[in-house]
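Student: Just a sequence and a predicted model for now, questions to come.
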Amino acid sequence: MASLDSVTEPVLDKDGVRLTVDDAVATVTLTNPAKRNAQSPALWRALAEAGRLLPGTVRVVVLRAEGKSFSAGLDRQAFTPEGFDGEPSFIDLARGGDAELDATIAEYQEAFTWWRRSDIVSIAAVQGHAIGAGFQLALACDLRVVADDVQFAMRETSLGLVPDLTGTHPLLALVGYARALEICATGRFVGAAEAERTGLANLAVPADQLDDAVRDLAAALLAAPRDAVIETKALLRGAQERSFEEQRVAERAAQARRLRDLAGVGE
């Protein structure tokens, strides 16, 4: 596997997002370090487009960011009367109708949903600050490898808002209700040691080893047959909604599919 951000021609490179593909590994890079990779509606649309552009050969998607910070969260320009060029300001959105506001937030959420697709495994490589929308973007991925300088924080409540970019579901699943509530309601920072201890991070490493650690994890994920990984991911994700007995049934059905596939027996 080549570098995390392949030297090949980008599939997408706009609005602070670059997508490159190296065979079975795609890399999505946030490319605005001067603004600590602050997020905007244009960036969210570019992230959603990156998901749509993934070739069928891709099995692992790495999400990374240039600079010292993964993402400082939503660009505060969103809260100014003028907002972003060519975009309705958040103030204007708040003054609009309920259906329009709901549809707009749903569109923003699309940038955060495709990372959970069953046909890929996504890894967030997180360094420095991952605040608000940045924290939720890291949570959108299946796995997280963090640098020892990472600082997660869910600051929305401190601003009078709520986390609305799909981060609450994975946060609760990872750390439990009480800790998730405390993290969100206080807006405090969560460092690398706590993130690894509580399950927010799969692995914490020195900052200069982050790329190598993610590269090794991606290679390990690629070592197993693709269909087995897809079935296993579906089993684990579905287990949150199934009873024990329902999970037993799902395991048997998945294993039957794998055995028939390995034996070359059709359904």
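Tutor: Arrived safely, thanks for sending.

Student: Please make it C-alpha for all contacts and neighbour counts, starting now.
Tutor: Noted.

Student: Tell me which stretches of the stretch 151-267 of the chain form helices.
Tutor: Per DSSP state H, counting those that start in this stretch, the stretch 151-267 of the chain carries helices over the ranges 168-175, 177-186, 192-198, 210-223, 226-238, 244-263.

Student: Could you check those and tell me which one is nearest residue 14?
Tutor: Comparing these against residue 14 with CA to CA, the closest turns out to be helix 210-223 (22.7 Å).

Student: Report all helices and strands that that closest one contacts.
Tutor: strand 60-65, strand 121-126, strand 143-147 (3 or more CA pairs under 8 Å, 6 or more residues apart in numbering; DSSP states H and E).

Student: Repeat the analysis, applying 6 Å as the threshold.
Tutor: Helices and strands touching helix 210-223, as assessed by 3 or more CA pairs under 6 Å, 6 or more residues apart in numbering; DSSP states H and E, are absent.

Student: Second structure follows, compare the two:
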Amino acid sequence: MTLLDKDGVRLVADGAVATVTLDRPAKRNAQTFAVWRALAEAGRLLPGEIRVVVLRGEGQSFSAGLDRQAFTPEGFDGEPSFIDLARGSDAEVDAAIAGYQEAFTWWRRNDIVSIAAVQGHAVGAGFQLALACDLRVCADDVQFAMRETSLGLVPDLTGTHPLVSLVGYARALEICATGRFVRAEEAERTGLANLVVPAAELEAATADLAAALLAAPRDAVIETKALLRGAVDRTYDEQRAAERAAQTRRLRDLAGIGD
């Protein structure tokens, strides 16, 4: 069932799996402000029964980053350019960027597991969108790059936190500051990619992972994801306590005992 098809974003639900497709293949799925609004809307439209969300890009590239038209004085029709944005107050700029970030934040919700199926280029905003997902299945032709610093900017679409978590501070700094490409072998070795497969097998491998994720009871997956996401911010003893509390909830649920 198609729930959304606008501005280069398509959302389709099939049972417990939803697929979000970046659908601007002629532009290598370059992102615009309209794309970001549509991605945020897709998150709001997810039916309650959805457990796994697959994010993919139509064509040869996952996403080549932000559409370069955003950097022109004219910007996009009917949209403020970055130059217009820079003229705003600190509060206005902050609010605008917070709005852009909404397209990148909902993928880590505890009630879903998100998988980015990444092929070809995943550059800048494309890299950050892949990083927004819980898991990444990559084709062997994948090329990640964080080009913002090379343009005099910083990665501001929520990508810095997961990048450092996955590869560590020193490697994350080197990747961002140089803007170099990270290819499939390095992505798998450093943890950016959960799995690397031949490009022709990307769709099937992603579907297999989604099916495996659906095999466990939903509430157990939700509790486990919440535990793992919170682990980095807890002490060892705090994490032990969180495990005990989560397991207590699971045991009572399985036994049919309410709170």
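Tutor: Nice, I can see it. Since the model is a prediction, treat every value here as computed from it, not as a measurement.

Student: Quantify their similarity with the TM-score.
Tutor: A TM-score of 1.00 describes the superposed chains when it is computed by TM-score structural alignment, normalised by the length of the second structure; 259 aligned residues with a CA RMSD of 0.4 Å.

Student: Read off where stretch 135-145 of the first structure ends up in the second structure.
Tutor: The aligned range for stretch 135-145 of the first structure in the second structure is 127-137, by TM-score structural alignment.

Student: go on, stretch 35-52 of the first structure?
Tutor: Aligned using TM-score structural alignment, stretch 35-52 of the first structure spans residues 27-44 in the second structure.

Student: Burial check on the counterpart of residue 257 of the second structure in the first structure, number of neighbours?
Tutor: Matched by TM-score structural alignment, residue 257 of the second structure corresponds to residue 265 in the first structure. For residue 265 of the first structure, the neighbour count with other CA atoms under 10 Å is 10.

Student: Which element, helix or strand, includes residue 13 of the first structure?
Tutor: For residue 13 of the first structure, the element it lies in under DSSP states H and E is strand 12-14.

Student: One more: residue 37 of the first structure?
Tutor: Applying DSSP H and E, one finds residue 37 of the first structure in no helix or strand.

Student: now swap in residue 104 of the first structure and tell me
Tutor: Residue 104 of the first structure belongs to helix 98-109 when assigned by DSSP H and E.

Student: Off-centre distance for that helix?
Tutor: Distance of helix 98-109 of the first structure from its chain centroid, counting by CA atoms, centre = their mean, to the nearest Å, is 20 Å.

Student: Over which residues of the second structure does it lie when aligned?
Tutor: Per TM-score structural alignment, the counterpart of helix 98-109 of the first structure in the second structure is residues 90-101.

Student: What is the mean deviation of that stretch from its aligned residues in the first structure?
Tutor: Superposed on the first structure, stretch 90-101 of the second structure shows a mean distance of 0.5 Å to its aligned residues (mean CA distance after the TM-score superposition for the first structure).

Student: and what of stretch 241-255 of the second structure?
Tutor: Looks like 0.3 Å for stretch 241-255 of the second structure (mean CA distance after the TM-score superposition for the first structure).

Student: State the span of the second structure onto which the strand holding residue 13 of the first structure is aligned.
Tutor: Mapping strand 12-14 of the first structure onto the second structure (TM-score structural alignment) gives residues 4-6.

Student: What of stretch 240-253 of the first structure?
Tutor: Counting by TM-score structural alignment, stretch 240-253 of the first structure corresponds to 232-245 in the second structure.
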